[in-house]
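Chemist: mind folding the following:
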Amino acid sequence: MSGKKNIFLFVADQMRNDSLAHMGNPASITPNLDDLVSEGVSFENAYCQNPVCVPSRNSFLTGLYPHVSGHRTMHYLQREDEPNILKEMKNNGYEVIWIGRNDVVPADRTKTEYCDEYYDGITNENMRDAENNQMNHSAEMNEESKKLYDKMLSGDTYYSFYMGKLPDGEGYGKTDWNCVEKALEYIERRSKESSDKPFFVYCTISFPHPPYACEDPWYSNIDRSKLPPRRPNIQEVPNKASMLYSINERQELNGWSEERFDELRGTYLAMVSRFDHQVGLIKEKLKKSGLYDDTNLIIYSDHGDYTGDYTITEKVQNCFEDPISNVPLLIKPAKGLVVEPRISKAQVELLDLPSTIAEMAEIDLSYTQFGKSLLHVVAGDEEHKDAVFCEGGRIHGERQAMELGHGPESPYWPRLSTQYSEGPEHTKAVMCKMGDFKYTMRLYETDELYNTAEDPMEINNLAVLDEYQELVQKMKNRVTQFYMETTDYVPMKRDKR
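Modeler: Take a look at the predicted model:
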């Protein structure tokens, strides 16, 4: 094997940073993720660049902000000429294994240029030369899961995404187990092979993405009485984004008791705890296979989830409260890299991952990107970026960004029907966080500014107050600088004239 170290990415879907025990959640059970803080770094202030799946993944796999290439919706995936860290690693001599979720490559293209092997988690066969097989909930529903799902789609649970206790792990959620099993099989295989190639594994699973459902022992292990306070109903909070008020009205959860929300939130934490258990399986397999010390382990989520905060579930595309924008990010470096184990307060972005991976692999990326390697923070530096950004939404008239075609029968209808509106709800916005202050510039409605140290629930919008206008202008200036720095980049390939 070459002297280069292996890299293993294990990615959750829709996991919020404050769902981890070492981030202060008293009801959370995440011992494996917590233990990583003793040998790596967990980032308290890590932010995604868009709070929904496709735009976020297109950003953290490239190092480009969503606005650079127009990735602002779920329906526009990567074009053939766009860069991607998987492609970079394959072209630089790594054996690239892609397991699980896609949300990146369109269904009419194969993944051959991105990886050496691909497993979708459904068929669990090597799909390298087949068309993309997107994971979906119906593909993993057995009879018992389907009963719970149908029960969810009734009464005042219809738009809640709450399913509850699964009878076992054989139906809904089975895809994730398949993905983890394939990852374990690959590690076992590599431990017995003599290969000159280091490996790069991108294993990306579905939990804790709604519907909120989990099997025992994780479901029953979460003590609902220890849950932290829920953020207040959005109807009680003035000067927030109109998107939130509209979703709240359409989800029809305002009549729920606190006990019911505690059950939903507890089930979500059970899904997080199951993910943590799977992290433990991967760590243990790497150790038993003798590969742990030579492997950089990076664990994170694409974005977060409201989970009942503001009396809203799921996520949105153009709001940036911490539950959906502040994500877990943990890095356990391979032996030989300098590390100061801790929880870091440095402000970082998921967009920093390609640059970080490139430094780990000792390669140069073949394209312009806007991330900055995190290895100096892993080594102990607490200064990284003065500002971090998250963005989304559209301009008026941009029908292709509305994600049309979903009726009231879809549990996503409250959000998606709001996206169809030509009011201000689904319009462009960008978040800029600098230290304790989080500012959101909105194209068609009131801006937002929160002091997250004094107002961690992001309730008191300071942008409407005269005494904060100087700070608002400072943040606007930083957003202007951000867009000037990142609006586009000159293509790497020069054309003939």
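Chemist: going forward, measure contacts between C-alpha atoms and count neighbours the same way
Modeler: Noted.
Chemist: list the contacts of the residue sitting nearest the centre point of the chain.
Modeler: Among the residues of the chain, the one closest to the centroid is Asp302, at 1.3 Å (C-alpha atoms, centre = their mean). Residues near Asp302 by C-alpha atoms under 8 Å, 6 or more residues apart in numbering: 11-15, 48, 51-53, 56-57, 327.
Chemist: PyMOL command for the buried members of the residues you listed?
Modeler: Selection of buried members from these for PyMOL, criterion 16 or more other C-alpha atoms under 10 Å:
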select buried, resi 11+12+13+14+15+48+51+52+53+56+57+327
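Chemist: helices or strands next to the longest helix along the chain in the packing?
Modeler: Using DSSP state H to define each element, the chain has its longest helix at helix 258-288. In terms of contacts (3 or more C-alpha pairs under 8 Å, 6 or more residues apart in numbering; DSSP states H and E), helix 258-288 is packed against helix 31-35, strand 162-166, helix 174-192, strand 212-215, helix 218-221.
Chemist: the protein: helices as residue ranges?
Modeler: Using DSSP H, helices in the chain cover 31-35, 53-60, 66-69, 85-91, 143-152, 174-192, 218-221, 242-251, 258-288, 322-325, 353-361, 375-378, 413-419, 469-486.
Chemist: tell me which of those approaches Ala453 most closely.
Modeler: Nearest of those to Ala453, taken as C-alpha to C-alpha: helix 322-325 at 12.3 Å.
Chemist: let's have the helices of the chain in CSV, adding distance to Glu117.
Modeler: Formatted as CSV, the helices of the chain follow (distance: least, C-alpha to C-alpha, whole Å):
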stretch, distance to Glu117
helix 31-35, 27
helix 53-60, 19
helix 66-69, 27
helix 85-91, 11
helix 143-152, 30
helix 174-192, 10
helix 218-221, 31
helix 242-251, 40
helix 258-288, 19
helix 322-325, 31
helix 353-361, 20
helix 375-378, 28
helix 413-419, 34
helix 469-486, 33
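Chemist: how about Lys5: what's its closest non-neighbour residue?
Modeler: Of all residues not flanking Lys5 in the chain, Asp294 sits nearest, at 5.3 Å (C-alpha to C-alpha, 6 or more residues apart in numbering).
Chemist: quick one, the longest helix of the chain and helix 174-192 angle?
Modeler: 10 degrees (axes from the mean of the first three to the mean of the last three C-alpha atoms, to 10 degrees).
Chemist: any idea how far helix 258-288 is from the chain center?
Modeler: 16 Å (C-alpha atoms, centre = their mean, to the nearest Å).
Chemist: how many residues are close by the residue nearest to Lys5?
Modeler: 19 (other C-alpha atoms under 10 Å).
Chemist: list the contacts of it.
Modeler: 5-6, 334-335.
Chemist: want to put them side by side, so please do this one too:
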Amino acid sequence: MSKPNILIIMADQHRYDCIGAYGNRDIRTPNLDGLSRDGVIYDNSFCSSPFCTPSRYSFLTGLYPHQHLGWSNRSTIPKEINTFPGLLQKAGYRTKAVGKMHFTPTYLDVGFESMLLAEQNGDGRYEDDYHRYLREHELMDRIDLMDQVTEYRAKAPQQYWDTYGAMASDLPEAHHSTTWIGNQGLAALDEWGEQNELLMVSFIKPHHPFDPPKPWDAMYDPERLQLLPGWTEQCLPADLRMHEGFFPHAKLTEPVLRQAMAHYYGSISQIDHMVGQMIDKLKSRGLYNKTLILYTSDHGEYMGYHHMLLKSNYMYEPLVKVPLMIKYPNNEQAGERSALLVNNIDVSATILEHANVEKAKFMAGRSIGSLAGKPRTFVIGENGRGRQYMVRTDRYKLILTNDSGKSAFYDLAADPFELSNLIGDPAYEHDIRTCREHLFQTLLFDAPSPTYVDPLADRIEGDNVPSNPSIVSNLAGWIASNWQ
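Modeler: As a prediction, the model looks like this:
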């Protein structure tokens, strides 16, 4: 069985219904739409966490956050945890990543032989390849800097606050992060040879600030856009109690939302343009048919849902539901749509299955192929080390919080926009209890936390403390040879 090459394309904060192939009639994504026609669209794909780093670690490890322990955007997973890039590398693949990873430390070894990084948040933006590139060209991504770094956000001009960060980039398109990341991906594809290849291309955008470069900033007329499903004229009191917003949700107006949408769409169309170039590169090199290509996002974006922008609130549908399109080798299943419940922990097992590599023992994810025979009945999301859990079935959603007064339950068949909280409704007591049991079964039995062991961890100093770990094996050998 020949092993496919693998190209993973990940966006950041891409709402699932902001792609033409997912039914959006305003946005222009011809290359992603074309990819979907050659592959499978998954209509019920969910992230395991609504924040970047925890979700990315789950994507790479096939583990829930409570298993890989990377709970926040500044976290590290234990080095003993297996990742699908690491397993592919051991199986003979050449593994490379370009773009945004959002790790701590910035160049954390998760199984990629090489990484060319473009980061946005934390220490990464001060030591990555992209920002070194900008400095070499005497350029600065000022809008992104003031949006992402607290000390500069405090000094942001009034235009930033008035537009909720929807401003044309101060960088020319040639130096914008989307272009740089896409070009690094194209260069990596040029290097593909006879060896099996894994390349992950991860874009910063359309994550806020909504600052596409010219001409992408003017691609959409805000007044001609149809507001996305779930917009309400006012914020829900429960949402404001949960989080008032990175920008104040209560002050969001429809004109501001429309401008944010226009720039958000422009950022997605710019990514789509780079995706098209990568697909063309594979086709020109005769590699397209034997390459598994996957497009997804680490999490979604409210973009007006319940009168909110960005994230950091309840695990509502636009935040936890993510696009997932997979073009399988030789275009198998081309043009299909799947309603299977899929979690991003399932990606690892799916990729490994197609590479004919056994998944790691503790991986909780299942290959999508196996889901066809035995579908998931629920998916789970986790946020903030027990602060919020989500259980999503094909009809219901339970959100449990550490403040029981903020928990929620929705019947999505009757209430698709999650406006009526039924957590105290006796008519749904059985369904709520069933969702709780799904969660507890997963946390306690189906997906236990793996044991973390580091024999080389820092030790105390003392005359009685062996300085060389091999002394342990020597003593074990002496005992074995003298055992009677």
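Chemist: deepest of the helices and strands packed on helix 258-288 of structure 1, which one?
Modeler: Of all those, strand 212-215 has the most neighbours on average by mean count of other C-alpha atoms under 10 Å, namely a mean of 25.
Chemist: which part of structure 2 matches that one?
Modeler: Aligned using TM-score structural alignment, strand 212-215 of structure 1 spans residues 210-213 in structure 2.
Chemist: now the closest residue to Glu173 of structure 2 other than its chain neighbours: how far from Ala260 of structure 2?
Modeler: Leaving aside its sequence neighbours, Glu173 of structure 2 sits nearest to Pro213 (C-alpha to C-alpha, 6+ apart; 5.3 Å). Separation of Pro213 of structure 2 from Ala260 of structure 2 (C-alpha to C-alpha, to the nearest Å): 14 Å.
Chemist: re the thing from before, so what's the residue nearest to Glu173 of structure 2 up against?
Modeler: So Pro213 of structure 2 contacts 168-173, 176 (C-alpha under 8 Å, 6+ apart).
Chemist: closest to Thr311 of structure 1 out of the helices of structure 1?
Modeler: With C-alpha to C-alpha as the yardstick, what comes closest out of the helices of structure 1 is helix 242-251 (6.5 Å).
Chemist: tell me which residues of the closest one are tucked away?
Modeler: 242-248, 250-251.
Chemist: now for the longest strand seen in structure 2, which elements pack on it?
Modeler: Ranked by residue count, the top strand of structure 2 under DSSP state E comes out as strand 197-206. Applying 3+ C-alpha pairs under 8 Å, 6+ apart, we find strand 197-206 of structure 2 packed against strand 5-12, strand 94-99, helix 177-190, helix 254-284.
Chemist: which one of those lies closest to Ser72 of structure 2?
Modeler: Closest among those, using C-alpha to C-alpha: strand 5-12, at 15.6 Å.
Chemist: now do that closest one: everything it contacts.
Modeler: 52, 196-207, 290-300.
Chemist: that strand vs structure 1 - mean distance after superposition?
Modeler: Its aligned residues in structure 1 lie a mean 0.6 Å from strand 5-12 of structure 2 after superposition (mean C-alpha distance after the TM-score superposition for structure 1).
Chemist: and the angle for that strand with helix 346-354?
Modeler: Using the same axes, to 10 degrees, strand 5-12 of structure 2 lies at 170 degrees relative to helix 346-354.
Chemist: how far does strand 5-12 of structure 2 sit from its chain's centre?
Modeler: Worked out by C-alpha atoms, centre = their mean, strand 5-12 of structure 2 lies 11 Å from the chain centre.
Chemist: what's the angle from it to strand 197-206?
Modeler: 10 degrees.
Chemist: tell me the angle of strand 5-12 of structure 2 relative to strand 94-99?
Modeler: Going by the same axes, to 10 degrees, strand 5-12 of structure 2 makes 20 degrees with strand 94-99.
Chemist: in structure 1, point out the residues matching strand 5-12 of structure 2.
Modeler: The aligned range for strand 5-12 of structure 2 is 6-13, by TM-score structural alignment.
Chemist: again, but for stretch 257-273 of structure 2
Modeler: So stretch 257-273 of structure 2 sits over residues 261-277 in structure 1, by TM-score structural alignment.
Chemist: still on that earlier bit, can you find the partner of the residue nearest to Lys5 of structure 1 in structure 2?
Modeler: By TM-score structural alignment, Asp294 of structure 1 lines up with Lys290.
Chemist: ok, Leu337 of structure 1 to Glu470 of structure 1 distance?
Modeler: 43 Å.
Chemist: oh, I was asking about Ile85 of structure 1
Modeler: 40 Å.
Chemist: so between the two, which is more surrounded?
Modeler: Counted by other C-alpha under 10 Å, Ile85 of structure 1 and Glu470 do not tie: Ile85 has more neighbours, with 20 against 11.
Chemist: tell me who's in contact with the more buried one.
Modeler: Contacts of Ile85 of structure 1 (C-alpha under 8 Å, 6+ apart): 61-62, 354.
Chemist: tabulate the residues you listed in CSV, adding columns for distance to Asp381 of structure 1.
Modeler: Formatted as CSV, the contacts of Ile85 of structure 1 follow (distance: C-alpha to C-alpha, whole Å):
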residue, distance to Asp381 of structure 1
Leu61, 24
Thr62, 24
Pro354, 19
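Chemist: I'd like those residues as CSV, with neighbour count and distance to Ser257 of structure 1 appended.
Modeler: What follows is the contacts of Ile85 of structure 1, written out as CSV (neighbours: other C-alpha atoms under 10 Å; distance: C-alpha to C-alpha, whole Å):
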residue, neighbour count, distance to Ser257 of structure 1
Leu61, 19, 40
Thr62, 27, 43
Pro354, 28, 44
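Chemist: what about structure 1, which of the contacts of Pro213 of structure 2 hold up?
Modeler: For these, the contacts that are reproduced in structure 1, applying both residues aligned by TM-score structural alignment, their matches' C-alpha atoms under 8 Å, are 168-172.
Chemist: from His137 of structure 1, how far out is Leu374 of structure 1?
Modeler: Taking C-alpha to C-alpha, one finds Leu374 of structure 1 at 35 Å from His137 of structure 1.
Chemist: neighbour count for these two, which is higher?
Modeler: Counted by other C-alpha under 10 Å, Leu374 of structure 1 and His137 do not tie: Leu374 has more neighbours, with 22 against 16.
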